[in-house]
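Q: Sequence and predicted structure, then a few things I'm wondering about:
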Amino acid sequence: MRDILDAFESNVPLYTDLRNKASSLLQDLLRSEGIGVHQIEIRIKNRESLALKLSRPDKVYTSLRDVHDIVGIRIITYFEQDVAAIARLIEREFEVDWAHSSNKGESLDPNVFGYRSVHYIVSFSGERTRLREYERYRGERFEIQIRSILQHAWAEIEHDLGYKSEEEVPREIVRRFSRLAGLLELADEEFNEIRRLKNAYVSRVHSMISGEPDELLIDAESLRAFLDSEPIAPHIAALAAERKLKVVRDENFAPIIKATRWLGITHVSRLYAEVESGGAALRRFLELCVEHTRSTGPLAEKYALNQTALLLYLTYWIVARQNLAFEPFLEALSSDVPDRFDRAILVKLADTLRRLYTQALG
């Protein structure tokens, strides 16, 4: 054992570089595949944990190369479906040591609930280690685990309770673990289905936005599609180009949805109607709002045109066009942040918006 531990100590710099190289490669591969993950955890065994592993009576280690998980990487996904997608990616991009790899989900009895995770022992492929920056890692194996965030919660809680394998769990607790595992498995499936439904809805929204806006209710997805549609997107691009501004988008659509509800606007078609009827006066009002924000807002607003802010300005236009009072409207928008509510600032903004509206009408 002492020889293995000494060899480990002398190779720590290599393992540190291997950990960083493998983690960086995995991040690049996931990014290129468009797979978002919750977290990538990386670690190197320390001398104490390695000594504990070497002392296990059920294993025999004759050299450091017999220890396959000195470097470990854990990929935690948001969705259980992504576990399989990442598994396929790893099998394609790395040399997999199948004799020491496992898929705990596939190995479970169909009638049994339990911890599900994919564990690979891998090394860099021969093609990759022919590259100069990878050649020093030829033959070096490391562990990659893939699990969903719910599977991760299960494993962490089980470990925190002191159980490293299902054989250790007292019989009277096993049933409760099984019930919990079933709930988590069902939750994973429901999250997969929610994502599928969301993606299907987004596709439907984009097909409806140009042909059936009368049927399209206002929500975050329909507002995104509205901003990307004709003639809205070209107007925004022109507005930004005239001022040499970068077009950005704040993904928080809650204030706009709250504003449209206050105005009684429920469908995207009403926003199109307002844009069409507003014409040059509306365009001028939006320009004035942009200039006002650039002159009084934070530094970032001076160099960027926020598409989402333009939607809010459109609701300001509707308030003014309908000759409604700005004060209750702005107060309703501020209701979620009462600690930041300042009546004097609200009144000043209301006066400014009335002035900009009058100025836009010419």
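A: Perfect, thanks for sending it.

Q: use CA for all of it now, contacts and neighbours both
A: Fine.

Q: Please enumerate the helices of the stretch 201-350 of the chain.
A: For the stretch 201-350 of the chain, the helices defined by DSSP state H, counting those that start in this stretch occupy 220-228, 232-242, 254-262, 268-296, 307-321, 326-333, 343-361.

Q: angle of the fourth one against helix 232-242?
A: The reference is to helix 268-296. In terms of direction (axes from the mean of the first three to the mean of the last three CA atoms, to 10 degrees), helix 268-296 departs from helix 232-242 by 10 degrees.

Q: helices and strands around helix 268-296, which ones?
A: helix 220-228, helix 307-321, helix 343-361 (3 or more CA pairs under 8 Å, 6 or more residues apart in numbering; DSSP states H and E).

Q: Give me the buried positions along stretch 54-71.
A: Across stretch 54-71, burial judged by 16 or more other CA atoms under 10 Å covers Leu54, Leu64, Val67, His68, Asp69, Ile70, Val71.

Q: how about the residues you listed in a markdown table, adding distance to Ala187 and secondary structure?
A: Output for those, formatted as a markdown table (distance: CA to CA, whole Å; DSSP: H, G, I helix; E, B strand; the rest coil):
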| residue | distance to Ala187 | secondary structure |
| --- | --- | --- |
| Leu54 | 38 | helix |
| Leu64 | 41 | helix |
| Val67 | 35 | coil |
| His68 | 33 | coil |
| Asp69 | 30 | coil |
| Ile70 | 33 | coil |
| Val71 | 31 | strand |
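
Q: Next up, a structure to set beside the first:
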Amino acid sequence: MEHTQIEMEKIKYWRTELVRFMMAYKFAVEELSTKISILQEEFQHIHDYNPIEHVKSRVKSPESILKKVQKKKLPLSLPMIQENIRDIAGIRINCSFVTDIYKVANMLTKQQDITLIETKDYIKNPKPNGYKSLHLIVKIPIFMSDRVENVYAEIQIRTIAMDFWASLEHKIYYKYNKAIPKELRDGLKEAAFTANELDEKMERIHNEVSELKEADQLNSHIEESITLPPEFIALLSEHEKHS
């Protein structure tokens, strides 16, 4: 009877710890999502342009975590899993332009309670298959009732074109059970090149529009600044009458 009681207590303890473990990642995603929402709203109300188009978030399921544990050959230990699997909590941000990606990354990693752990820049150094994205591993504190959990999370930032390509590649990857035929691999690489060209072209257009807008604003400012006071206009009119 005593042995059964001990076993039950152990089960209860590990169930509680597992719930805490998963909740910490859920809270990390919510915390990061709130930070991104604040940036979105600030840009919407204060700045002329919002670099953040769309945001997605997810927490890996216990089944998915277990598969990764087996793949990495890790012991079934929550601290080991927490330290070695750093993408359990994930945020994906879609931006309009490549320059926006680095702006958003800089705004997030400059925040005092976000610690940047690792950067993988697949934009400057694309994967062999053509994949592009900026990956950040960050650590964020989660304040719980009796402890502070410092939780890892992965933030992926990419353009809409990069995201479309990655989504298509992912679907094909699993449709063919990770063995994509060569002609499809070549087609995907070509599509990645086309997506990159589109990003570059749209950014050039965006920059040209911004320059024209700045020039219009400058001209308007100049016109306003050289507007003559009514008294001076009246003086000129009186001068013309007598000349």
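A: Good, I have the coordinates. Not measured: the values here are computed from a predicted model.

Q: circling back: in CSV: the helices of the stretch 201-350 of structure 1, plus mean neighbour count and distance to Glu167 of structure 1.
A: Formatted as CSV, the helices of the stretch 201-350 of structure 1 follow (neighbours: other CA atoms under 10 Å; distance: least, CA to CA, whole Å):
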stretch, mean neighbour count, distance to Glu167 of structure 1
helix 220-228, 19, 48
helix 232-242, 15, 60
helix 254-262, 17, 49
helix 268-296, 17, 58
helix 307-321, 20, 55
helix 326-333, 16, 56
helix 343-361, 15, 64
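
Q: Turn these into TSV, including distance to Ala84 of structure 1.
A: As requested, the helices of the stretch 201-350 of structure 1 are exported to TSV (distance: least, CA to CA, whole Å):
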stretch	distance to Ala84 of structure 1
helix 220-228	28
helix 232-242	37
helix 254-262	34
helix 268-296	38
helix 307-321	36
helix 326-333	43
helix 343-361	52
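
Q: closest one to Ser178 of structure 1 among the ones you listed?
A: With CA to CA as the criterion, Ser178 of structure 1 lies closest to helix 220-228 of the helices of the stretch 201-350 of structure 1, at 38.0 Å.

Q: Next, the angle helix 232-242 makes with the closest one.
A: 60 degrees.

Q: quick one: contacts of helix 220-228 of structure 1?
A: The contact list for helix 220-228 of structure 1 (CA atoms under 8 Å, 6 or more residues apart in numbering) reads Val202, Val205, His206, Ile209, Leu216, Ile232, Ala233, Phe253, Ala254, Ile257, Val268, Gln307.

Q: ok, now with 7 Å
A: By CA atoms under 7 Å, 6 or more residues apart in numbering, the surrounding residues in contact with helix 220-228 of structure 1 are Val202, Val205, His206, Ile209, Ala233, Phe253.

Q: Buried subset of these as a ChimeraX selection?
A: The following ChimeraX line selects those of the contacts of helix 220-228 of structure 1 that are buried, judged by 16+ other CA under 10 Å:
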select :202,205,206,209,253
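
Q: out of the contacts of helix 220-228 of structure 1, who's nearest Gln81 of structure 1?
A: Distance to Gln81 of structure 1 across the contacts of helix 220-228 of structure 1 (CA to CA) is lowest for Val202, with 19.2 Å.

Q: Quick one: map that closest one onto structure 2.
A: Under the alignment (TM-score structural alignment), Val202 of structure 1 pairs with Lys213 of structure 2.

Q: how far away is that match from Phe97 of structure 2?
A: Using CA to CA, to the nearest Å, Lys213 of structure 2 is found at 18 Å from Phe97 of structure 2.

Q: go on, Lys35 of structure 2?
A: 21 Å.

Q: again, but for Glu30 of structure 2
A: 25 Å.

Q: Looking for the alignment partner of Leu108 of structure 2 in structure 1.
A: Residue correspondence to structure 1 (TM-score structural alignment): Leu108 of structure 2 is matched to Ile90.

Q: no no, Pro51 of structure 2
A: Per TM-score structural alignment, the equivalent position to Pro51 of structure 2 in structure 1 is Gly36.

Q: Over to Asn196 of structure 2?
A: With TM-score structural alignment as the criterion, Asn196 of structure 2 matches Glu185.

Q: Could you check how many residues crowd around that match?
A: Glu185 of structure 1 has 18 neighbours, counted by other CA atoms under 10 Å.

Q: would it count as being in a helix?
A: Yes - assessed by DSSP: H, G, I helix; E, B strand; the rest coil, Glu185 of structure 1 belongs to a helix.

Q: my guess is Asp97 of structure 1 meets Phe124, correct?
A: No - with contacts counted by CA atoms under 7 Å, Asp97 of structure 1 stays clear of Phe124, the gap being 11.0 Å.

Q: who's more crowded, those two?
A: Counting neighbours by other CA under 10 Å for Asp97 of structure 1 and for Phe124 shows that Phe124 has the greater number, 22 against 17.

Q: check contacts around the more buried one.
A: Listed by CA under 7 Å, 6+ apart, the contact partners of Phe124 of structure 1 are Phe94, Glu95, Arg138.

Q: circling back to that earlier point, between the helices and strands packed on helix 268-296 of structure 1, which gets nearest to Glu331 of structure 1?
A: Once CA to CA is applied to these, the stretch that comes out nearest is helix 343-361, at 7.4 Å.

Q: What count of nearby residues applies to the equivalent of Ile36 of structure 2 over in structure 1?
A: Following TM-score structural alignment, the counterpart assigned to Ile36 of structure 2 within structure 1 is Leu26. Residues near Leu26 of structure 1, counting by other CA under 10 Å, number 20.

Q: ok, now how distant is Leu26 of structure 1 from His68 of structure 1?
A: Taking CA to CA as the measure, Leu26 of structure 1 falls 18 Å from His68 of structure 1.
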